[in-house]
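**Q** have a look; sequence and predicted model below, questions after that.
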Amino acid sequence: MTQEQMLDELAQMSRGTLDERMGIRVLEASPERVVATMPVEGNTQPFGLLHGGANVVIAESVGSIGANMAAGPGRFAVGLDINATHHRSARSGIVTATATALSIGRTLAAYDVVITDDEGNRTCTARITCMLRDLPKG
């Protein structure tokens, strides 16, 4: 499957999900690295800043995509732990989340996620760990 076909498949899978409602768009995806964007507009808290929870949502999304790809056929990933440190606020534009694999094993996958604003400033750093499991039989 080409990268373009995979991105189309991910976009179709996102229909009707939180990712779609938040405007998350995957630009690149592999088990080792996932890149996605999200608009600030529509994802703010009452003071006009990007909501911290929105950072966690995009971080969970990119980490989970990478982990599910790493799990392989007949397997899937579930989030086990996520944490985020918010460094600076974003008020407009688009943020970009880049998940980089820290460790991919048989049962766990961990990703470092860096979120930046339009100017390349780091706004958030997150880490997500996913458990890799076999699909239920039957």
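**A** On my side now, so go ahead. Residues are numbered from 1 along each chain as shown.
**Q** okay, CA-based contacts and neighbour counts for the rest of this
**A** OK.
**Q** can you name the residues in contact with the strand or helix carrying residue 95?
**A** Residue 95 is part of strand 94-104, with elements assigned from DSSP states H and E. With CA atoms under 8 Å, 6 or more residues apart in numbering as the contact definition, strand 94-104 has outside contacts at 31-40, 58-59, 62-63, 66-67, 70, 109-118.
**Q** for the longest helix along the chain, packing partners?
**A** Looking across the chain with DSSP state H, the single longest helix is helix 52-71. Using 3 or more CA pairs under 8 Å, 6 or more residues apart in numbering; DSSP states H and E, the elements in contact with helix 52-71 are helix 18-22, strand 33-39, strand 75-86, strand 94-104, strand 108-116, strand 122-134.
**Q** make it 6 Å
**A** Packing contacts for helix 52-71, counted by 3 or more CA pairs under 6 Å, 6 or more residues apart in numbering; DSSP states H and E, involve strand 75-86.
**Q** elements contacting the strand it packs on?
**A** Counting by 3+ CA pairs under 6 Å, 6+ apart, strand 75-86 packs on helix 52-71, strand 122-134.
**Q** mind giving me JSON lines with those and columns for mean neighbour count and distance to residue 18?
**A** Formatted as JSON lines, the helices and strands packed on strand 75-86 follow (neighbours: other CA atoms under 10 Å; distance: least, CA to CA, whole Å):
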{"stretch": "helix 52-71", "mean neighbour count": "24", "distance to residue 18": "8"}
{"stretch": "strand 122-134", "mean neighbour count": "21", "distance to residue 18": "18"}
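**Q** dropping in the other structure now:
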Amino acid sequence: MIWKRAVTLEALNAMGDGNMVGLLDIRFERITDDALEASMPVDDRTRQPFGLLHGGASVVLAETLGSVAGYLCTEGDQNVVGLEVNANHLRSVRSGRVRGVCRALYTGGRHQVWQIELFDEQSRLCCSSRLTTAIV
């Protein structure tokens, strides 16, 4: 297991109260020994004017997953901040929920690199993202 902090899905979901995570209805749904998963609706909050999932909303889900996963890999008063995020938007989504799966590519003492993949309700890859964080 890569996680250094004990946490429940209930506690992770409570972190979204009063911020963008809650506003977009991002829900943490699964934590395994080496992955963190969350979902987000494709609705009026997250679609662009042409009716498709907004690329920026996809990045919000990806960065949320990577940042929270990064935090779970720290100890004590350590925290993480994002240094760089990129995303390749591979398939459009018009409705339903997208599911993000976050896995570590590297968890060092000062930096972390996270791979986050977003899938539609048919489990088709929609977005591939990478987040680099610094431990502060």
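**A** Happy to help now that I have it. Here the structure is a predicted model, which is why all the values come from computation and not from measurement.
**Q** so the longest helix of structure 1 aligns onto which residues of structure 2?
**A** Aligning helix 52-71 of structure 1 against structure 2 (TM-score structural alignment) gives residues 55-74.
**Q** now do the same for residue 7 of structure 1: helix, strand or coil?
**A** Under DSSP: H, G, I helix; E, B strand; the rest coil, the three-state class of residue 7 of structure 1 is helix.
**Q** from residue 133 of structure 1, how far off is the residue mapped onto residue 98 of structure 2 from structure 1?
**A** Aligning on TM-score structural alignment places residue 98 of structure 2 opposite residue 95 in structure 1. Between residue 95 of structure 1 and residue 133 of structure 1 the distance is 31 Å, computed by CA to CA, to the nearest Å.
**Q** repeat that for residue 115 of structure 1.
**A** 28 Å.
**Q** ditto for residue 43 of structure 1
**A** Residue 43 of structure 1 sits 32 Å away from residue 133 of structure 1, going by CA to CA.
**Q** nearest residue to residue 118 of structure 2 other than its sequence neighbours?
**A** Counting by CA to CA, 6 or more residues apart in numbering, residue 118 of structure 2 lies nearest to residue 100, which is 4.3 Å off, once chain neighbours are set aside.
**Q** what's the match for residue 124 of structure 1 in structure 2?
**A** Aligned by TM-score structural alignment, residue 124 of structure 1 pairs with residue 127 of structure 2.
**Q** residue 18 of structure 2 -> structure 1?
**A** So residue 18 of structure 2 corresponds to residue 16, using TM-score structural alignment.
**Q** which SS class is its match?
**A** coil.
**Q** swap in the one 10 residues further on?
**A** Using three-state DSSP, the structure places residue 26 of structure 1 in strand.
**Q** count of residues packed around it?
**A** 23 (other CA atoms under 10 Å).
**Q** got a list of what it touches?
**A** Applying CA atoms under 6 Å, 6 or more residues apart in numbering to residue 26 of structure 1 gives the contacts residue 36.
**Q** gap between it and residue 4 of structure 1?
**A** According to CA to CA, residue 26 of structure 1 stands 11 Å off from residue 4 of structure 1.
**Q** swap in residue 88 of structure 1?
**A** Using CA to CA, one obtains 33 Å as the distance from residue 88 of structure 1 to residue 4 of structure 1.
**Q** and what of residue 131 of structure 1?
**A** According to CA to CA, residue 131 of structure 1 and residue 4 of structure 1 sit 27 Å apart.
**Q** cool, residue 78 of structure 1 as well?
**A** Distance from residue 78 of structure 1 to residue 4 of structure 1, by CA to CA: 25 Å.
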